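1. Okay, sequence plus prediction incoming.
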Amino acid sequence: MSDLADVAVLMPAFNDQADVERTLASFRETSPVHVLIVDDDSTPPIAAPAIDGMRIEILRMPKNGGIERALQAGIEALAARGVRYAARIDAGDLATPCRLAKQRAYMEAHPRVAVLGMWTYVVSTEGAPLFDLTPSAEPRAVRRMMLARTCFTHPSLMLRVDAVIEAGNYRAQYRAAEDLDLILRLMQRHDGANLPEFGLFYELNKGGISATRRRAQVVSTLRLQLQHVRVTNPLDWIGIAKSIAHLVLPYGALRSLKARLMKTTPSE
């Protein structure tokens, strides 16, 4: 049996054919890779590229419903196929070598972990390094910090499919914060962790959700923080205060400040 026989890459896509091909071509694994692209009613439809070592399926949504419903449908399809682990990535982002094998090995060794991220290089659309995301790795630290700061980069995640189904799958109730909603529900019964290695080049795109749906994302995040707040944890209240600040300050100013605070020397 292939080491990745029970793993599938889950990628939602909408009118991003070139980015889909570039992202999938970035995977470097020693075992064949199964990919499920959820085409959210693209025009023209997304076509499966021919890439050696990849088996690519396309699930076409009957109408455009947004990333939340696309991911929900993708998880349901993977569960029906008996896939154990779903590895998220978005069109435009790039994987580092052996990302899938490293994450699967960790999750096999840590059965309590249902959501596993990796450290992330954040780059411009031209590929220039901007800053690195190196959140806490251990489950206890992640749980303590989870409402105060972003503990996971969504496109770097590997998820246990059965745990996601048990938790209620992705939902559309919290627009543009579907990842946080799912993670908080998963961590009610399971652990979350980060593999302290770089697994993703994340493209900071001005047309991405964080920019174009910023207010909806912040409002959804604040609703989730208030719902899950632990009154004795000061970090939860810091997170709530940050979300309120995001509602009243311009996106450009916050992005520039974050880049200055988080900028590190690029890795050689």
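-> Thanks, I have it.
2. CA only for contacts and neighbour counts going forward, please
-> Fine.
3. gap between the two ends of stretch 153-170?
-> Using Cα to Cα, to the nearest Å, one end of stretch 153-170 lies 16 Å from the other.
4. Show me the contact partners of stretch 162-178.
-> Identification of contacts with stretch 162-178 by Cα atoms under 8 Å, 6 or more residues apart in numbering yields 68-69, 71-72, 75-76, 79, 84, 114, 179, 181-182, 185-186, 209-210, 213, 216-218, 220-221.
5. among these, which ones are buried?
-> Applying 16 or more other Cα atoms under 10 Å to those, the neighbour count classes 68-69, 71-72, 75-76, 79, 84, 114, 179, 181-182, 185-186, 210, 216-218, 220-221 as buried.
6. In strands, which of those appear?
-> Ala114 (DSSP state E).
7. Can you tell me which of the buried ones among the contacts of stretch 162-178 end up in helices?
-> Counting by DSSP state H, the members of those that fall within helices are 68-69, 71-72, 75-76, 79, 179, 181-182, 185-186, 210, 216-218, 220-221.
8. Pasting the second one now:
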Amino acid sequence: MKSCPQKIDFYLLIPFYNNLPGLLHSLQSVLYDADKYAVVIVDDGSTHPVTLEDVYRQISKNISVEIIQLPYNKGITIALNTGLQWIMQQNKASFVARLDCGDICTPERFYRQVTFLQEHPQIDLVGSWCIFKDFTTNVAFKYITPTQQKQIKRGMYFRNIFIHPTVMWRCDAMKENKLYPETYPDAEDYGFFYQFLLKGECAIIPEYLVTCEINHKGISLNSRKKQLNSRIKVVREYGRNRVLRYLGVLKLRLLLIIPYNLVFAMKRVLYGV
């Protein structure tokens, strides 16, 4: 890893598993001052581990990159927490941002989020709107969420307002050993973001700052029932409003019986681009 300066704006945390083309595609979309951020890649036991040589063939060697190799595939929650624990030990950054292999950032994404958090010290977590896109078929739809604190808290009973690859949060907000919970398989991010909501303020930037890849082999599609059951558990355990908690669980139970193809078709009709 190229040595980091004493203080940087953010670490970009990326879990990796056998997807070098997706990783490089994502890294090429990241635009920010090279000496003000660093990339942390957690290789979750890939059969073909990623190397610094792989990364630096595609991005500037002026960018700091740390690769953490796990000895075998432990799952995304452990991979993410391993990365977070390493980041907190460094104590060099103000913020942590997330990105997944295959997802693409707009050129202004990180400038907008860093500036937003610097100008709003009361906000611990910020996300953005995004576009979901199948890069093979070019089918795409918008993901639009509330932007006001009250509506965000209400909306979280019914869906995850914070799409994982769009978020940035304060390192200081994790000082209470805040990690991704391991009790919500395939919905660890939902539980993680709820922790921020219960203890501080969060926000959404109403701009499409990330294009998220629709991966039909991904967790959200292959493990949909497990994910929905985990989301039900999150709402039950973190939701404080009894009525909204009941309605949120009801919606998630309905999604369990509705075929995903139908849900996907409705999204294309309502939010297609």
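-> Sure, I can see it. These figures come from a predicted structure and were not determined experimentally.
9. hey, where'd the strands end up in the stretch 151-268 of the first structure?
-> 158-160, 191-203 (DSSP state E, counting those that start in this stretch).
10. Val123 of the first structure contacts Leu204, doesn't it?
-> Yes - using Cα atoms under 8 Å, Val123 of the first structure makes contact with Leu204 at a distance of 6.0 Å.
11. Residue range in the first structure corresponding to stretch 97-108 of the second structure, please.
-> With TM-score structural alignment applied, stretch 97-108 of the second structure matches the range 87-98 in the first structure.
12. Strands of the stretch 1-150 of the first structure, start to end?
-> 7-13, 33-39, 54-60, 85-88, 94-95, 113-123, 129-133.
13. Out of those, which is the most enclosed?
-> Highest mean neighbour count among the strands of the stretch 1-150 of the first structure (mean count of other Cα atoms under 10 Å): strand 85-88, with a mean of 26.
14. Farthest from the middle of the first structure: give me that residue.
-> Within the first structure, the residue lying farthest from the chain centre (Cα atoms, centre = their mean) is Thr232, at 28.6 Å.
15. Tell me how far that residue lies from Leu184 of the first structure.
-> To Leu184 of the first structure, Thr232 of the first structure is 18 Å away according to Cα to Cα.
16. Go through stretch 166-182 of the first structure and flag the buried ones.
-> Neighbour-count burial for stretch 166-182 of the first structure, counted by 16+ other Cα under 10 Å, picks out 167, 169-172, 174-182.
17. mind checking how far that stretch is from the chain centre?
-> Chain-centre distance of stretch 166-182 of the first structure: 12 Å, with Cα atoms, centre = their mean, to the nearest Å.
18. First-to-last residue distance for it?
-> Terminal residues of stretch 166-182 of the first structure are spaced 11 Å apart (Cα to Cα).
19. ok, back up a step: now, among the buried residues of stretch 166-182 of the first structure, which is nearest to Ile37 of the first structure?
-> Set against Ile37 of the first structure, the nearest of these by Cα to Cα is Tyr170 (16.0 Å).
20. Counterpart of that closest one over in the second structure?
-> By TM-score structural alignment, Tyr170 of the first structure lines up with Tyr180.
21. counterpart of stretch 222-235 of the second structure in the first structure, which residues?
-> Counting by TM-score structural alignment, stretch 222-235 of the second structure sits on residues 212-225 of the first structure.
22. hmm, back to that, out of the strands of the stretch 151-268 of the first structure, nearest to Pro139 of the first structure?
-> strand 191-203 (4.9 Å).
23. What helices and strands are in contact with that closest one?
-> When contacts are defined as 3 or more Cα pairs under 8 Å, 6 or more residues apart in numbering; DSSP states H and E, strand 191-203 of the first structure sits against strand 94-95, helix 99-109, strand 113-123, helix 139-145.
24. mind giving me CSV with those and columns for distance to Leu4 of the first structure?
-> Compiled in CSV, these are given as follows (distance: least, Cα to Cα, whole Å):
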stretch, distance to Leu4 of the first structure
strand 94-95, 15
helix 99-109, 7
strand 113-123, 16
helix 139-145, 24
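25. so which of these gets nearest Gly239 of the first structure?
-> helix 139-145 (8.8 Å).
26. now what about the closest one, what contacts it?
-> Defining contact as Cα under 8 Å, 6+ apart, one finds that helix 139-145 of the first structure is touched by Ser136, Cys151, Met187, Asp191, Gly192, Ala193, Asn194, Asn233, Leu235, Asp236.
27. In the second structure, what residue corresponds to the fourth one?
-> So that's Asp191 of the first structure. Residue pairing (TM-score structural alignment): Asp191 of the first structure is matched to Glu201 of the second structure.
28. returning to what we had before: please tabulate the strands of the stretch 1-150 of the first structure in CSV, including the columns distance to Ala259 of the first structure.
-> Listed next are the strands of the stretch 1-150 of the first structure as CSV, based on distance: least, Cα to Cα, whole Å:
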stretch, distance to Ala259 of the first structure
strand 7-13, 27
strand 33-39, 31
strand 54-60, 35
strand 85-88, 24
strand 94-95, 20
strand 113-123, 10
strand 129-133, 6
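29. I am finished for the moment; much appreciated.
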